[in-house]
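**Student:** Generate coordinates for the sequence data below:
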Amino acid sequence: MNKLTSILMYGLTGTVATASFSSCKNMKKEEVKKPMNIVYIMCDDHSFQTISAYDRRYMQTPNIDRIANEGVRFTNSFVANSLSGPSRACMLTGKHSHANGYTDNADGNMFDGSQQTFPKLLQQAGYQTAMIGKWHLGSEPTGFNHWDILVGQGDYYNPTFIRNGEKLKREGYATNIVTDVALNWMDSIRDENKPFCLFIHHKAPHRTWMPDLCDLDLYEDVTYPMPKNFYDKYEGRIPASKQEMSIIEDMDLVYDLKMADKENEIHTNTGLEGYGRYLYNALNPEQKAVWDKHYDPIIAKFKKDKLSGKALAEWKYQQYMHDYMRVIHSVDRNVGRVLDYLEAHGLLENTMIVYTSDQGFYMGEHGWFDKRFMYEESFRTPLLVRLPGGKKGDVDEMVQNIDYGPTILDLAGVQVPEDMHGVSFLPLLRGEEVPEWRSSLYYHFYEYPAEHSVCRHYGVRTDRYKLIHFYNDVDCWELYDLQADPSEMNNIFGKPGTEEITKQLKQEMLKLQERYDDPIRNQYKD
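**Tutor:** Have a look, this model is predicted:
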């Protein structure tokens, strides 16, 4: 259906009224209930720890917090596969990775755009859809009236985009540009007579955490607190000891920490040094001048100090944290621009605003950066939602990114397909009691062998316990009591007294694998 001949329209109270679109012009203004728009803002690798609505240890994010203050903060929001491409595929399809076919970011892997996605279903219901920013799924976007996406991972500075199939390079900083393009779409391209669903996908704060020029000196005087388990020894956790995402061992001085010295004296052994120097050389002369003013003194001091051991490790941590927070500051500023636009144009009253990330991220916990593991920092993701007329405050029920599509379809009055694994959490947004909400979540990570060497694993999480099975190259189990051990330092699998809870969790895991038809259930029955 290409025309809005009939649409389910939600008023501010969330009640439903059906009206002929063509007859709306003849109805009195007070009788027309505007259909609900959706603005979905998603960052890449934004940790919940660095949003002040969740955690105030590191920085303030007043604009992102505004969404929480005027809406809800999900305290138990998780992903199905903590890796950028697969996570996005789960979000678009409402299905776990094995069902949507995009399990990992292997070279040449492409999302099957011919399959059912919730943007396509919105289009069929008369919505206009737009995808702006980071796509990162290999194939071209489908299900969008307009798309303007970064090429691959995207660059922080002077990035190349593909706009409806046409490549173009834009000068400037990616977070600002993505916001500019999104605001322009709302202002000049969309049909104001139709409801819309706009996806604003930022590259930030993905590695290598390159701040905007105006933010380079931000937080200079801040010393960030070290996680208590920064020097984790990984006792009882074999896969954790095999990873290659250690700040101490694997974070590259030139690529990650911007030590691309002009004298070419700083060298690294991760294989990333050359690309780090490429990123610097890709800056235009004006950008380089500002960049050099900030980084040249840091490089000079680093050479003079000749750090090693613990001192080097903690210097790397502080450098990482400073750049990451500066990148988030730019994200927060641009979220403010979007909110201000919606308010100035009278769109706040009928637009649901979502802020989330494609997964969580390690801010030095276990000594790490990156994601992938089912441990809390990467499995858990921020989710803030402002629904006009909806609930304000915290939502503690467990939700997952496979639920986003069903929720948005539900909001738009579109029937949720039965083959979607996720469920609509719209009732939770409205503050309704949902007595039989899910009591467990399923997770499955596939990408091994690959970057960061995180072993394949699947697992189940309840409100208190987490059971993980690492498989394929290893065969080991981990069990955590999240109440007694929230940092997941003590693997209690096989310990006396855990027999009954282990049995229950294995049964629950198998039940979820059967519900979602994950073929792994036939290979590793225990």
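**Student:** C-alpha from now on. contacts and neighbour counts both.
**Tutor:** Will do.
**Student:** Would you mark the buried spots in stretch 199-219?
**Tutor:** Neighbour-count burial for stretch 199-219 flags 199-213, 216 (criterion: 16 or more other Cα atoms under 10 Å).
**Student:** Then stretch 147-160?
**Tutor:** Using 16+ other Cα under 10 Å as the test for burial, stretch 147-160 gives 147-151, 153-160.
**Student:** swap in stretch 242-256?
**Tutor:** 243-248, 250-256.
**Student:** and what of stretch 280-289?
**Tutor:** By neighbour count on 16+ other Cα under 10 Å, the buried set for stretch 280-289 is Tyr280, Leu283, Gln287.
**Student:** Then stretch 454-466?
**Tutor:** By neighbour count on 16+ other Cα under 10 Å, the buried set for stretch 454-466 is Val454, Cys455, Arg456, His457, Tyr458, Gly459, Val460, Arg461, Thr462, Tyr465, Lys466.
**Student:** And for stretch 290-303?
**Tutor:** Of all the residues in stretch 290-303, those buried under the rule 16+ other Cα under 10 Å are Trp291, Tyr295, Asp296, Ile299.
**Student:** Now find how far off-centre that stretch is within its chain.
**Tutor:** On the basis of Cα atoms, centre = their mean, to the nearest Å, stretch 290-303 sits 31 Å off its chain's mean C-alpha point.
**Student:** One more, so I can put them side by side:
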Amino acid sequence: MNEIGKALLGIVLGSCLCLAAKGKPNVVLIVSEDHALSSFGAYQGRFAELKPTPELDKLASGGTLFMQAFCSNAMPAPGMATLLTGKMSHANGVLEEGDKFNGSQPSLPKLLQEAGYSTALFGKWGLGTEPEGFDHWEILADENEFYNPLFWSPTGKTRFEGYATDVITDLCLQWMQARKTDEKPFFMMVQFNASRQPWMPAIRHVSLYDDVLLPEPENLFDDLKRRAPPSRYQEMEIGNNLDLFYDLFSPKPDDWKPAEALSSNLVAQKNVLRMNEEQSSAWRLAWRPQNEALGRESLDEESLVRWKYQRFAKNYLRCLKGIDENVGRILSSLASTDGSQDLIAYTANHGRFVGEHGWFGTHWMYEESMKIPLILYGTALAGPARKIVESSLAQDIDVAPTLLSALRVPVPQAMNGKSLLPLLERNASSDEQNASAPWRSALYFHHHSFPEEQMVPRHYGVRTASLKLIHYYQFDEWELFDLAKDPEENLNLYENEAYQKRISGLRTQLSALKNQYSDDTDPSVMPEEWRRIFRGPDARKNNQENAP
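**Tutor:** So this is what the prediction gives:
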């Protein structure tokens, strides 16, 4: 048990930790860096039979579950900035990883501060600046630390012993306990980092699912020939880009030269070196049986991909199990014994591929990457206590306006999103089908970063209830998917004559959305010489320096 856990031993999890001011519920926004819907029980995805998220499923069973929720830019830092501001990436200034967040702009925590809330932030931040709008914050100094992490706070830096997901929750509970007699309501934002590559689970979960053969996606061995060219030049293939040692914790190769490795590839090794003797011993012993079995086998290319998929997907589920357990700890410790007087939201910055199309990454406008979980829970919300919003389109830009509206705090006009409360007020059985007008006819998405580690080109697009149009503007390449007929997005229909009228309408709609959100990004096609760099036989990361 780490030092914070020891300090919390006396806390009774169901006790009343905070008394909100009359009429003002406490608000908790819990965020995972990514959470694939295939790995979320309530969404009935591929792994639902394993019940991978029982605590989050309980939250969903008593609240509102949005089945069609999406991000607007599938990268971690832009996703965090959007949740804070209710604005698209181009509007909040965080277009890609490494961009610094402008904390002077209106944000959810600053607006709640002004409304009389105590505000706190715990866990991953990743926005390159000191958090603003939070009365108290304790954030990971390095979002790639999963064991014995270093935390940064206004009082300095402190390293804690333990698994980062557990430590983040310990800090949350400690803060809540310290203010249990404070009648001022609070807003607490918690972001977990466990689901990021290389997916290092808690040692207690390393053997979870060892006796299970996970189901494979039907398109695990997709040759990608029926899509536009960008999908064939990415760097997120399980077979080619997941390293047995760096990402999957198999034995170190004899010719390993850490000085020549990419810094991103050394994340797991740095975490192992930071472990104490007990952690290190348990970690190595846990992997030994399967690693030794792998060493005795001579796997062909297809069999090795299957082995890698099983190891990666299980580790991803194991990391989510740690998040789920700690969500349960937070929910058990809220102001009322059942948490019903609090306003709770759970979501993620973006989704993730878990083997679909043979991939493990994110960043695309494709469904697995763009779709996110979204749960709203609490008596501060109107409508039935339990509801599933089946078809209405929700987006990450809507989270901040929704929470503000539920608390009767004015929503700034500069926010791109809108409150989802009207959807909660509709009859539980009606949703979109029987509504007098559609809630939202289309979503806008824009990925701004290229080249980058996963080599996903810049693109923007429009998604309706049944169609998706994507433009990779630097290469002037397009994709159209009929989601009603092809939900896995296996077949690009952009050149199909039968769809040309609909394509024309979608292009008009895309232009309108770009104008609506004031996205002035230059969509110019890059010169042919530049394009050849990223479409030739050596079109990989060693050419990144040639990009503008």
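**Student:** Any chance you could compute the TM-score here?
**Tutor:** Here the TM-score for the pair of chains, by TM-score structural alignment, normalised by the length of structure 1, is 0.89; 490 aligned residues with a Cα RMSD of 2.2 Å.
**Student:** related to what we said a few turns ago, dump the buried residues of stretch 242-256 of structure 1 to a markdown table, plus secondary structure and distance to Glu376 of structure 1.
**Tutor:** Below are those laid out as a markdown table (DSSP: H, G, I helix; E, B strand; the rest coil; distance: Cα to Cα, whole Å):
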| residue | secondary structure | distance to Glu376 of structure 1 |
| --- | --- | --- |
| Gln243 | coil | 16 |
| Glu244 | coil | 18 |
| Met245 | coil | 16 |
| Ser246 | strand | 17 |
| Ile247 | helix | 18 |
| Ile248 | helix | 21 |
| Asp250 | helix | 21 |
| Met251 | coil | 21 |
| Asp252 | coil | 25 |
| Leu253 | coil | 27 |
| Val254 | coil | 29 |
| Tyr255 | coil | 27 |
| Asp256 | coil | 24 |
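**Student:** Quick check: the farthest pair among these?
**Tutor:** Between any two of the buried residues of stretch 242-256 of structure 1, the greatest separation by Cα to Cα is 20.9 Å, found for Gln243 and Val254.
**Student:** sorry, back to before: let's have the buried residues of stretch 290-303 of structure 1 in CSV, adding distance to Glu166 of structure 1 and secondary structure.
**Tutor:** Below are these laid out as CSV (distance: Cα to Cα, whole Å; DSSP: H, G, I helix; E, B strand; the rest coil):
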residue, distance to Glu166 of structure 1, secondary structure
Trp291, 31, helix
Tyr295, 35, helix
Asp296, 38, helix
Ile299, 39, helix
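**Student:** which one in structure 2 is aligned with Asp232 of structure 1?
**Tutor:** Alignment note (TM-score structural alignment): Asp232 of structure 1 maps to Asp222 of structure 2.
**Student:** how many neighbours does the closest residue in space to that match that isn't next to it in sequence have?
**Tutor:** Nearest residue to Asp222 of structure 2, sequence neighbours excluded (Cα to Cα, 6 or more residues apart in numbering): His357, at 5.0 Å. His357 of structure 2: 22 surrounding residues under other Cα atoms under 10 Å.
**Student:** same deal with the one 3 residues further on?
**Tutor:** Residues within reach of Phe360 of structure 2, counting by other Cα under 10 Å, total 23.
**Student:** In structure 1, what residue corresponds to it?
**Tutor:** With TM-score structural alignment as the criterion, the equivalent of Phe360 of structure 2 in structure 1 is Phe369.
**Student:** hang on, isn't that match packed against Glu377?
**Tutor:** No. With contact defined as Cα atoms under 8 Å, Phe369 of structure 1 does not count as touching Glu377 (10.0 Å).
**Student:** Between the two, which contacts overlap?
**Tutor:** Phe361, Tyr362 (Cα atoms under 8 Å, 6 or more residues apart in numbering).
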